[in-house]
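S.K.: Just to be clear, the model below is a prediction. Sequence and coordinates:
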Amino acid sequence: MSRVTGCRWRHAGCKGSFAARSHLTNSTACLRALAPGRLRGRSEMCRKARNKLDQQKKGPVVACATPVQTMNKRAIEELREKVGCAALLEKDGWKVDLKESTRRAIKYRRETNIIIVIHQGRGWFDPLSPAKGDVFSLAEHLGADGFLEACDRVGDVVGFVPAAPAWQRPARPKAPSSVAERWKRRFRPRPGSPAWRYLIGERALPAYIVKQAVGGDRLREGPQGSMWAAHSDSAGALTGWEERGPAWRGFATDGGKELFRFGSEDAERICITEAAIDAMSLAAIEVARADTLYVSTGGGWSPATDDAIRGLAKRANALLVAATDNNRQGDIYADRVRAIVADASAGYVRLRPCAGDWNEDLRA
């Protein structure tokens, strides 16, 4: 065999290199250089054979079906349309909390657990955790092991109609006018009016507290003996209102929750409650302290509410009093106030009612 040096050969999948290397003998270099499978420009037959051999080494390709691929997507959408979150919760033993529910947000309870159903029954969230989603994620939240079992649970509820809450109002026949226009069209409460009787009679608020709120343009007569309590921004502009009555609890349609404000606007002491009636009740219990602004979040914690409280915490010598309800949810809101205070280096106090809320304390 003649001496071979510098023969070119190809690695599989590479462009090629010199076969003769310092660590190879001449005979080995020659054999590798002349190997049929490595010749430049090999035949199509060799290429197919090589591909087949590579495939055999790798083994068969198995496509893993996801739950969505296993179940027809159209069937999933049909289930989502047919079954609302309320049906799933009622079937699972949850009960509507009428006192804490509104037409747009229905609160369900089971022992100490809470789920709030929104988006006309198509969505939900847990106010005590980050959990939220649609009916399928709710099924998993309630114990379904994965998406397929969640689909089975939702499918079992098809055709079940949950009981409609007694407070539910019929849909409005036409779009309402602006928030400001609707507010202006309503009368202020006055002695003997339905809202006045509700606040002083059923809610036991002192007349001087109601007069002060009316004088500050904080209250309006609502329908069917209810009252409206205005929410406003830091500049005093109306954003919406809480609605409370003997048989109704809600918030202004198309309105925005920020803060109900009662008392001294430039006060250093700010008492934060969960309802306008609680804010006025605490003011009555404390005989309307001149150094205090009593505010209400309206039972929620919107981004605008969070921003407003942060703004109050930045006041010089500010003292934020977390006067939220005496329950688990009230403690969660109080923790949020504490976190805001820590960021702003303001003062903080947790003030609990003896009963569930301040109006219960006032009526006791």
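M.R.: Looks like it came in fine. Residues are numbered from 1 along each chain as shown.
S.K.: CA only for contacts and neighbour counts going forward, please
M.R.: Fine.
S.K.: Touching the helix or strand hosting residue 312 from outside, list them.
M.R.: Assessed by DSSP states H and E, residue 312 sits inside helix 303-313. For helix 303-313, the external contacting residues (C-alpha atoms under 8 Å, 6 or more residues apart in numbering) are 233-234, 257-259, 270, 297, 318-320, 337, 340-341, 344, 346.
S.K.: Identify each buried residue in that helix, please.
M.R.: Residues 305, 306, 308, 309, 310, 312, 313 are the ones in helix 303-313 that count as buried (16 or more other C-alpha atoms under 10 Å).
S.K.: could you pull out the helices for this structure?
M.R.: Under the criterion DSSP state H, the chain contains helices at 26-33, 44-58, 67-70, 73-82, 85-91, 135-141, 147-156, 179-185, 194-197, 207-215, 276-285, 303-313, 328-344, 358-363.
S.K.: Nearest to residue 239, out of those helices?
M.R.: Of all the helices of the chain, helix 179-185 sits nearest to residue 239, with 7.4 Å by C-alpha to C-alpha.
S.K.: Give me the buried positions along that closest one.
M.R.: Using 16+ other C-alpha under 10 Å as the burial criterion, the residues of helix 179-185 that qualify are 179, 183.
S.K.: Please spell out which residues along stretch 217-225 are buried.
M.R.: For stretch 217-225, using 16+ other C-alpha under 10 Å, the buried residues are 218, 219, 220, 221, 222, 225.
S.K.: Next, format these as JSON lines and append distance to residue 241.
M.R.: Output for these, formatted as JSON lines (distance: C-alpha to C-alpha, whole Å):
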{"residue": "218", "distance to residue 241": "9"}
{"residue": "219", "distance to residue 241": "9"}
{"residue": "220", "distance to residue 241": "9"}
{"residue": "221", "distance to residue 241": "12"}
{"residue": "222", "distance to residue 241": "10"}
{"residue": "225", "distance to residue 241": "16"}
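S.K.: this is the comparison structure:
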Amino acid sequence: MQDCVRAGGYGSAWFDHRDDAKQLTCIEARGPTYRGVLRGGAKSLFRFHPNHDGEVARLAVRLAPSNALSLATVERGRGDKLHVATAGGMGPGNIDSLCRALTDLAGIKGAPVIATDADPPGDRHAAQLRSLIGKHLITVEPILPPGGLNDWNDVLKSGRRAR
């Protein structure tokens, strides 16, 4: 899977964060007893592009890498969408990387940014993103998980597909 996820210790998954030059900047670990960024790194964005190096016309911004991967799976790997995650919050490294990605998309007519979970943290994250996106004159297309579910992990577990 593009070498962006690895099995870590104690049942955790390790998600890499890479800069625009695809250089590793940090490792985000998520497991049953730990969630955080390993020491010595600088958060940027977890990135997953189903089409690897193909053209990106859409950007899906999630809070957690697992949600980014779940949305990619539910959508059956739509090849023109870059899935990114911010490791929960929006720090300087996330914002810088995200602004560069948005600048790249600004030239594509109608390239929406998708960033919504159906819960209060998702609403806060979407509000932060809208404030960033406004500077880039890009429209926002919020996609909520179907059927009253809270996030895309729940959608994947339920076997539903995106509309």
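M.R.: Done, it's in. A quick note: this is a predicted structure, and the numbers were derived from the prediction, not measured.
S.K.: Output the longest strand belonging to the first structure.
M.R.: Secondary structure assigned by DSSP state E gives strand 238-245 as the longest strand of the first structure.
S.K.: Which stretch of the second structure lines up against that strand?
M.R.: The aligned range for strand 238-245 of the first structure in the second structure is 24-31, by TM-score structural alignment.
S.K.: so where is the helix holding residue 312 of the first structure in the second structure?
M.R.: Helix 303-313 of the first structure maps onto residues 92-102 of the second structure, going by TM-score structural alignment.
S.K.: After superposing, tell me the mean distance of the matching stretch to the first structure.
M.R.: Superposing on the first structure places stretch 92-102 of the second structure at an average distance of 1.1 Å from its equivalents, by mean C-alpha distance after the TM-score superposition for the first structure.
S.K.: Next, count neighbours for the counterpart of residue 42 of the second structure in the first structure.
M.R.: Taking TM-score structural alignment, the alignment pairs residue 42 of the second structure with residue 256 from the first structure. Look at residue 256 of the first structure: counted by other C-alpha atoms under 10 Å, it has 20 neighbours.
S.K.: thinking again about what came up before, now the two most distant members of the buried residues of stretch 217-225 of the first structure.
M.R.: Taking C-alpha to C-alpha as the measure, those span a maximum distance of 16.7 Å, between 218 and 225.
S.K.: so how far is residue 125 of the first structure from the residue lying closest to residue 79 of the first structure once chain neighbours are set aside?
M.R.: Spatial nearest neighbour of residue 79 of the first structure, excluding adjacent residues (C-alpha to C-alpha, 6 or more residues apart in numbering): residue 155 at 6.6 Å. With distances taken as C-alpha to C-alpha, to the nearest Å, residue 155 of the first structure is found 21 Å from residue 125 of the first structure.
S.K.: If any of the contacts of helix 303-313 of the first structure are buried, give me the ChimeraX selection for them.
M.R.: Selection command for ChimeraX covering only the buried members of the contacts of helix 303-313 of the first structure, criterion 16+ other C-alpha under 10 Å:
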select :233,257,258,259,270,297,318,319,320,337,340,341,344,346
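S.K.: So of the contacts of helix 303-313 of the first structure, which two are at opposite extremes in space?
M.R.: Farthest apart among those - using C-alpha to C-alpha - are 257 and 346, which lie 23.7 Å from each other.
S.K.: Can you name the residues that contact the equivalent of residue 15 of the second structure over in the first structure?
M.R.: In the first structure, the residue paired with residue 15 of the second structure according to TM-score structural alignment is residue 229. For residue 229 of the first structure, the contact set (C-alpha under 8 Å, 6+ apart) comprises 218, 219, 220, 241, 242, 243, 260, 276.
S.K.: now the residues you listed as a markdown table including distance to residue 53 of the first structure?
M.R.: As requested, the contacts of residue 229 of the first structure are arranged in a markdown table below (distance: C-alpha to C-alpha, whole Å):
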| residue | distance to residue 53 of the first structure |
| --- | --- |
| 218 | 83 |
| 219 | 83 |
| 220 | 84 |
| 241 | 75 |
| 242 | 74 |
| 243 | 76 |
| 260 | 76 |
| 276 | 77 |
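S.K.: and which of those is nearest to residue 252 of the first structure?
M.R.: Among the contacts of residue 229 of the first structure, and counting by C-alpha to C-alpha, the member closest to residue 252 of the first structure is residue 241, at 5.4 Å.
S.K.: in terms of contact, does that closest one touch residue 254 like I think?
M.R.: No. Contact criterion C-alpha atoms under 8 Å: residue 241 of the first structure and residue 254 do not qualify, at 10.2 Å.
S.K.: ok, back up a step: the longest strand of the first structure against the second structure, how far on average?
M.R.: In the superposition against the second structure, strand 238-245 of the first structure averages 1.3 Å from its aligned positions (mean C-alpha distance after the TM-score superposition for the first structure).
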